[in-house]
Each structure stands twice: as C-alpha cells, then as structure tokens.
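Colleague: Sharing a sequence plus its predicted fold:
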Amino acid sequence: MASGGTGRDEDGRDERGGARTALAGLTTRGRSFLAAGVAAAVCAYVLGQPDLLRVGLLLAALPLVCTAVVYRTRYRVSGSRRLSPARVPAGGEARVHLRMDNVSRLPTGLLMLQDRVPYVLGPRPRFVLDRVEPGGRREVSYRVRSDLRGRYPLGPLQLRLNDPFGMCELTRSFSTYDTLTVIPRVEPLPPVRLGGEAKGYGDGRQRSLALAGEDDVIPRGYRYGDDLRRVHWRSTARYGELMVRREEQPRRARCTVLLDTRALAFRGAGPDSAFEWAVSAAASVLVHMLERGFSVRLLTDTGSSVPGEGADGFAGASQGSADSAGLMMDTLAVIDHSDGTGLSPAYDVLRGGDEGLLVAFLGELDEEQAAVAARMRRRSGGAVAFLLDGDGWGREPNAGPDPMNRTQERLRLLREAGWTALGVPRGAALDELWRRADGERSGAVTAGGGTSGRGAGS
C-alpha cells in the first residue's frame, strides 16, 4: 500500500515480526474463534473425541487463514489531502478533501478510511470505501471547526483492511500530514483619522541642504540598474566616480501594534477571555492598517516581532501585503502568554526610533508598568492605548462596577502622558472603541489648538 505523497511501498510486511504483526490484528471475534478452537482441541484430547478435535481445528484455523489472507494482500493505494482553506479564522469552518487512488492491478476489497484530527477540531472522521477498481479513484470530504486559534496537524491517514468474516483487521498508515492554521478573528474597522505621520523623505530620514542652485542635491554612488538620466555629472567630476541623484519618494506612514502577552496581566482562559479579545483586536488593527497602506509592525511585551519582518515592518498596499498579513496572522495564531513581568523590553525597542502611530493593547498594569507605558508615548507620532479592565473581565457581566477598580487611575496616567487611552470592559466591540478613540483624539487636538495633531493622518 503506497504512502500518499511519497510513493513508498507501505504493505507493512516484515519477515522477522510479520507473524506477530498479523496476529495482533485479530479482532474480538477472531480471538474468540481461536480460543474456542484451542479449548475444543484440548477437550477432544482429554476425552478422546476425534470429532470434537476436528471441530476445534476448524474453529482455530478459520481466524488464522483470514489473518494470512489479509496480511498477504498486496494492494497499492496512494492518498492525498487538500485543505480548503488552509488558514481559517477562529469559529470558521474548513473542508478537508481526501483522495484515494488504486495504483495496483488488482481491485481492492472493503476499506475503512480514517483521518487523525485533534479533538478540538471535532470527531475523528471515518469512511467506508467499497471495492475500488484498478486505476480507480475515490474522493470523500469532511469539515473541521475550532473556536481556539492555533496550528493543528491533520493526519496521518489510516486505512483498515478487513476480511469478509471480520476475523482480522490490519491498519496501514500513510506518512504525510498537513497543518490547519486557525487564526484570530478579524473584525472590519471603520476608516478614521488615526494615522502615523511620515517623518522624512527620500533615501534617508533627514535631508541635508546645500547652499543653493544645482548643488541642492544629495548624490550617491551609481548602482547597477540605475537610470543613466539620473547621473549627476558635476558630482561625478568632483568625486571621480559615477554619481546619481537620489529620487525623492515620500516615506510610508508607519504603525506599530503593541500586544501585551504577560500571563499576570490577564485573567481567565478560553475564546471569551480578555487575552483572546486582545489578540483578535491586534489582528484586526494590523489588517486594517495594512489595507490603508501603512508599514505595519507587530511588537510584544518581550520585544519580539514577526519573523521575517523588515526594519520598517511589513509594507501595506503592495503586491506582498497579503503575504505580510498571512505571516502576522500565523504568528498571532500561536502566540501565548509570556513569563515576563514588565513592558521594559518593548520600551527599549520603541525608544530606538520614531514608530509613527502606536496602538497598544494592554492588560492589567501596576504603577511601575503604567509609568513605563506612559514613557512610550514620547517616541510616537500618535499613541492609542486600549486597557483591558482586569476587574471587569474577571467578574460576571451583570455584577456591576467594582469600587476598587484601578483602571481609571491607569487611564488618567496614560492620558496625562499624551496617550489616547480607553478602557475595555468585558464584551466590548472593537469597532465602537475605534470610533471613540478617533473622537477623543480629535477632541484633544481641537482643545490643544492643533498642537497635538501630530500623526493624525488621513
């Protein structure tokens, strides 16, 4: 029996352990017949009854013959699996298509097809395939669904061979498996005026100006593929090598999404927990900003980012924006709580440069970590914080306000540092909070006479 995707013979025959493998495939019926046959043979020997001995031999021989026939079967079957889609949001369904091809010259008997799936995706699918003619094909499918994000292996595929009397059952496994990625839910967000302001133009962050006239150009060395019309001849004569003019292109607006993953900052677990809300919200903002053309960066409290991410993050509104979103969704699909106790690693990364718009999803903060989060605002063109109310998420929905809630004090500290800070109660809708953040930021800009409008892009 050939393994799907490898073409390797998987008939399972092993000269040293073949008999042991075959006998291990005896069903309850086969073992019962064998035991009854041995018992009858022993009784016939003790009682001296030759007829009973013949009955015992028949009972014992039937399961052994069935085992030998099933074990010597030389079917060669190839299998393949296809996921549609391979990346599905939490709560969504994916369909798994299985295809079996009989590549031998003999028809197969009755086959039971079984695929291994994790229990969170649903029950293990089983299919019964009738006789498959030589060169024939059978296709079946089943659906999987999970409310929990993550990566789940599907497979390997298993085939069970049975004899007509049900005495023996042997299982053959294929060697390949596939992976289903369950990503966080992404909510569509309304277009608002929150934005990250570009801080420079051209090839560098700052542009030095010469005195006047044609010398008001910053040349650079010629690179293979540069347009010869960009050659700056005066600089070429001055430096003795071919120099070209820099093309002025506006820098892309930037956005950093900070996700707090500290285990001590969140309470509860499961699809409706505060941490899962924060992960889903971060995914929604990342996709939204990519669609608007921002260079997007995902950062966690540990200072880590998405593998393969460039210095300026992933560029949006480009041919590879879908791939960029896929990489970030794959990262968020498996992200988990960290063992960290503070936000200092993320602050060290952010203070290295201007990050444009900063959107933070924070769990519970003590006074020290609230002060660290407040200092992050200094390097950002705009800063919006969504602070999950730990007391509110830990209580029942209708339990009322908690008089000891410290969230308001943390929000006040962040707002005094220049953040647009909002508390996130249990069951809050992200799109409504997104509009509120835009409204509060616009109000702060108007109240400040326009001096706080830094980073409020289109």
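Modeller: Yep, that arrived.
Colleague: Could you use CA atoms for every contact and neighbour count after this?
Modeller: Will do.
Colleague: tell me the SS of the residue nearest to A283 when sequence neighbours are not counted?
Modeller: Take A283 and drop its neighbours on the chain: the residue closest to it by C-alpha to C-alpha, 6 or more residues apart in numbering is V186, 6.0 Å away. Assigned with DSSP: H, G, I helix; E, B strand; the rest coil, V186 falls in the coil class.
Colleague: Could you measure from V186 over to R87?
Modeller: 13 Å (C-alpha to C-alpha, to the nearest Å).
Colleague: Ok, V372 next?
Modeller: 36 Å.
Colleague: Looking at these two now, which is surrounded by more residues?
Modeller: R87 (20 against 17; other C-alpha atoms under 10 Å).
Colleague: Who are the contact partners of the more buried one?
Modeller: 180-183 (C-alpha atoms under 8 Å, 6 or more residues apart in numbering).
Colleague: any idea which of these is closest to E133?
Modeller: Checking those against E133 by C-alpha to C-alpha gives L180 as the nearest, at 31.8 Å.
Colleague: and the closest one, that one's in a helix?
Modeller: No - applying three-state DSSP, one finds L180 to be strand, outside a helix.
Colleague: Included below, for side-by-side comparison, is a second structure:
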Amino acid sequence: MNARSRTGSWVVGARRTVVELSRRRRAWSGAVREALVARTSHARDVLAPITRTVTPAGWAVAVLAAVLLVAAPLLNWGELLVGGVFLALVEAIAVLFVVGRQPVAARLDLTRERVIVGERANGFLTVSNPTTRRSRPMVVEFPVGAGRAAFELPALEPGGEHEELFAIPTAQRAVLDVGPVTAVRTDPLALLRRERHLSRVDTLYIHPKTLRVEGSAAGLVRDLEGQTVPKVSDNDVAFHALRGYVPGDDRRHIHWKSSAKTGTLMVRQFEETRRSHLLTMISSRLEDYASDEEFELAISVAGSLGTQALADGQQMSAVSSLASLPARSAQQFLDGLSGLTYDWQARRLVEVARRLQGDEQAASVVVLCVGSEVTVTELRRARQHLPVDTRVIAARCVIGQEPSLRWLGDLAVATIGRLEELGVAVRRVAA
C-alpha cells in the first residue's frame, strides 16, 4: 500500500470516527434530556406562570436590579440605588404591555396531513377578530416540530380576517406537531412575553419513501387462504391421517366409523395450516448502522414490504428494537415508521428475536432490516431464536453497495444499496 492509499484510509477512518462520535453524542444528549424533563416536571408545572412570562432578558434585568438595590446601602453608593430603582421601574413598565386580553381567534388548516419525504406540505393560517372593537397589531406564532413560524399581523377591524400561506419543509422523515397558534404580547425591550393559545395542535406525518414491490406476495409469503406445511397437528382443518386414541385427546376428533371397524378408538390427525403473516424487524440501535442514510434505507425497505403485504390482504406485524409498531393498515404502519428514531435503550438483534411475543412468533416470513454494522454472526444467532419453520430474510442496507444475495443455511442475506434495488432482491430470494 502506497503513502497516498494509507493517507486516504486514515482520512476515511477519521471522518467515520467523527461521525460516529457525533451520532453517539446526539443519542446520549437525548437520553439525558428525557431524564431531566421527567425529574423536573412537577417543579416546572408550579413555576410555569412565571417562567413562561419572563424572558431571559427579563430575568437578567430583575436579578441585576435586586443586586443593585442590595449593594447600594451596603456600599453606601447612591448611584447603585438609582440604577436599581431604574431597572425595577423598567420591569414594572414592561408588565403594562403584557396585561389584557388578545381579542382574536385563529384557525390552522393543513392541506394534507400525510406527505412523503420531499413532497410539498402547505397550510393556511386564518386570524379573525370576532369582537366589536379594533384589535392591535400583534405577532402570531406556532411551532412546527422543533422550529417555529412567526407572522406579524396588522390591526384587524371588528369582524375582519387575515390569512397567511405557509410551507413546511419535508426533507426528512418525521412526525411534526404543527401548532397551537399563539398570540404573543411583549414589551419593546422583550423583558416579558405573554402567550395565549388560539387553536389546537395538528399533526403532520412525513412518511418514508416506499415503492411497490411486484411479486413480493407470491415470493415471500405463503398463500392467504392457508397452505399446509409438513407439521402434524391435533387440531386444524387439513385432514392427514388416523392414529390410536391417547388419554387426553379431544373426543370430538374421534373417528367413530374407523373405531367401530378396528375395535379400538381412532383419532383424526391434521396437517397444520397457516395464514400469510409477514413480520418486519427494524433495528433502531445506533450501533447497527454506519450512517443515518442506512437507517433511512432500512425503514424504507420495511415500509415497502409491509405496505405491499397489507395491500395484498395479508397479515402483517412490525417491531423495532424496543417496541411493536402499529400495522393494522398501511397508513397506520407508515405513521409509525415516520416517528421511528434511534433509541438509546435499543437491544441487540439477538435479544429482539429472543423476546418476540406469541403472535409475532407465528409469522410465516420474517424480514430483518438492519445496517452494515450487523455481522453475519449476529444474523445467524438471531435466526436460531426464530421458529424453524419460519422463512427468515435479512435485508442488510449498505449505501452504494451492489445488490447481492447470500444463503447461510436457511437464512437469506440480501444486500441492498438503494431502495430501487429492493425488487431485484425480492425476486432473487423468491427464485
């Protein structure tokens, strides 16, 4: 290896380390933030009327005024007393700007409540004055996810209305709370800020990109009406054979005609049948992915297979590394995927496979959607905890990788580099 190759490898390794540390920092800060919010919820509720009104600048002025008023007599310094009184008066005058009512009503309308990543999402904000007196100019705000939109409204005549059109960025998959619309009253120095909610909260679901996978129903999942499998059962639909009665057998399955001919009790046996049931397991563990793009690809793969199965009328279940995902309908399933993020408590793939519930264990096909950091050894160990008669497919999402298929016993490992290659992978597995 020449010097240039070694330098390039070192740069790539350093860049990957920086990205990994950044992603770990985000996961750790999210966990700490959740813990702090939970521990301080009661204290924040008690102090909310004050903390919601006084801004950081207002707190600074109030603290400085108190310090000056205390220090003035101790230091016998008249100028400090003047400064403290002046700041206290400024704070008191600011109160006059925020008292009173905001006599306006607002309505927030989203043109669409569900969009796909990259699609346009627009909305309308309508503010009206239902009173008999003219309203003052004001600022109206409403949160959009972690961001905030603000509009300066003119004075409204009695019965007047004002409408604003706004667009919401949809570059990333997310579940965004839009609203509530808030009328804001503040003083010229922004020491105090009083808010009044004018509307309810709307939710915008930004669904992951999905595509239609032709032939997935025929290739990956057994027939909807139930197809017999080579497993004998004592209670099913497809008749298989007769056997001798054993104490404890259900007497309803005794075949009386054969029993009369042979002189001994004979019991019916059946071949077990199953309805089509697809289970998608999506890893939400940060360490399983080399980049955020891999995580998004894994979610899109799971979303494409799941929505296709539901469209074909098959039973479908979905789980992440920590919890089950709603999957009664395609819309509900995509809504759940929209809010799926890394979880700092996420378990390893082997532990997720070990802790599946009864309904999920009954799946006829299991698709493991993982990233490039999940090793073949981990996939094999996870396969050992799934039922032997269940078809298991691992979809390893590796950005930029050429599509390929590898068989490890009865485990199919399909490598997918782009969402558009999912159909190729499905056809290879079904072949």
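Modeller: Happy to help now that I have it. Computed from a predicted model, the values in this text were never measured in an experiment.
Colleague: that older thread, can I get the contacts of R87 of structure 1 in a markdown table including distance to A22 of structure 1 and neighbour count?
Modeller: Converted to a markdown table, the contacts of R87 of structure 1 look like this (distance: C-alpha to C-alpha, whole Å; neighbours: other C-alpha atoms under 10 Å):
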| residue | distance to A22 of structure 1 | neighbour count |
| --- | --- | --- |
| L180 | 34 | 20 |
| T181 | 38 | 21 |
| V182 | 39 | 28 |
| I183 | 43 | 28 |
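Colleague: Show me what P345 of structure 1 lines up with in structure 2.
Modeller: Per TM-score structural alignment, the equivalent position to P345 of structure 1 in structure 2 is V352.
Colleague: I'd say S284 of structure 2 and D343 touch.
Modeller: Yes - the pair S284 of structure 2 / D343 is scored as a contact, 6.0 Å apart, by C-alpha atoms under 8 Å.
Colleague: Just want to check the distance between the residue mapped onto V181 of structure 2 from structure 1 and R81 of structure 1.
Modeller: Mapped onto structure 1 by TM-score structural alignment, V181 of structure 2 lines up with L157. Between L157 of structure 1 and R81 of structure 1 the computed distance is 9 Å (C-alpha to C-alpha).
Colleague: got it, and H337 of structure 1?
Modeller: 33 Å.
Colleague: same check, this time on V103 of structure 1
Modeller: 17 Å.
Colleague: Relative to A394 of structure 2, how far out is the residue nearest to the spatial centre of structure 2?
Modeller: Against the mean C-alpha coordinate of structure 2, by C-alpha atoms, centre = their mean, the closest residue is G339 at 1.6 Å. Per C-alpha to C-alpha, G339 of structure 2 is found 23 Å from A394 of structure 2.
Colleague: before we move on, the earlier item: neighbour count for V103 and R81 of structure 1, which is higher?
Modeller: Taking neighbours as other C-alpha under 10 Å, V103 of structure 1 and R81 compare with R81 leading, 22 against 18.
Colleague: OK, contacts around the closest residue to the more buried one other than its chain neighbours?
Modeller: Using C-alpha to C-alpha, 6+ apart and skipping the chain neighbours, the partner closest in space to R81 of structure 1 is L98 (4.7 Å). Shown in contact with L98 of structure 1 (C-alpha under 8 Å, 6+ apart): 79-82, 139-141.
Colleague: ok, now with 10 Å
Modeller: Shown in contact with L98 of structure 1 (C-alpha atoms under 10 Å, 6 or more residues apart in numbering): 79-83, 113, 115, 138-142, 157.
Colleague: Doesn't it belong to a strand?
Modeller: Yes - the assignment for L98 of structure 1 by three-state DSSP puts it in a strand.
Colleague: Identify the residue of structure 2 aligned to it.
Modeller: Taking TM-score structural alignment, the alignment pairs L98 of structure 1 with L125 from structure 2.
Colleague: V334 of structure 1 too?
Modeller: V334 of structure 1 maps onto G339 in structure 2, with residues paired by TM-score structural alignment.
Colleague: still on that earlier bit, so the match of P345 of structure 1 sits right up against L379, yeah?
Modeller: No - counting by C-alpha atoms under 10 Å, V352 of structure 2 stays clear of L379, with 11.6 Å between them.
Colleague: ok so, going back, for V186 and R87 of structure 1, list the residues in contact with both.
Modeller: By C-alpha under 10 Å, 6+ apart, V186 of structure 1 and R87 have these common neighbours: M329.
Colleague: For M281 of structure 2, see how far away S338 of structure 2 is.
Modeller: 15 Å.
Colleague: cool, and S135 of structure 2?
Modeller: Counting by C-alpha to C-alpha - S135 of structure 2 and M281 of structure 2 are separated by 55 Å.
Colleague: Those two - which one has more neighbours?
Modeller: Ranked by neighbour count (other C-alpha under 10 Å), S135 of structure 2 and M281 place M281 first, with 26 against 19.
Colleague: Give the helix, strand or coil label for the more buried one.
Modeller: strand.
Colleague: which one in structure 1 is aligned with it?
Modeller: Under TM-score structural alignment, M281 of structure 2 pairs with L258 in structure 1.
Colleague: And for V139 of structure 2?
Modeller: So V139 of structure 2 corresponds to M112, using TM-score structural alignment.
Colleague: mind listing what's buried in the longest helix along structure 1?
Modeller: Ranked by residue count and defined by DSSP state H, the top helix of structure 1 is helix 50-71. Across helix 50-71 of structure 1, burial judged by 16 or more other C-alpha atoms under 10 Å covers 52-53, 55-64, 66-67, 70-71.
Colleague: And for stretch 308-316 of structure 2?
Modeller: Neighbour-count burial for stretch 308-316 of structure 2 [16+ other C-alpha under 10 Å]: 308-310, 314-316.
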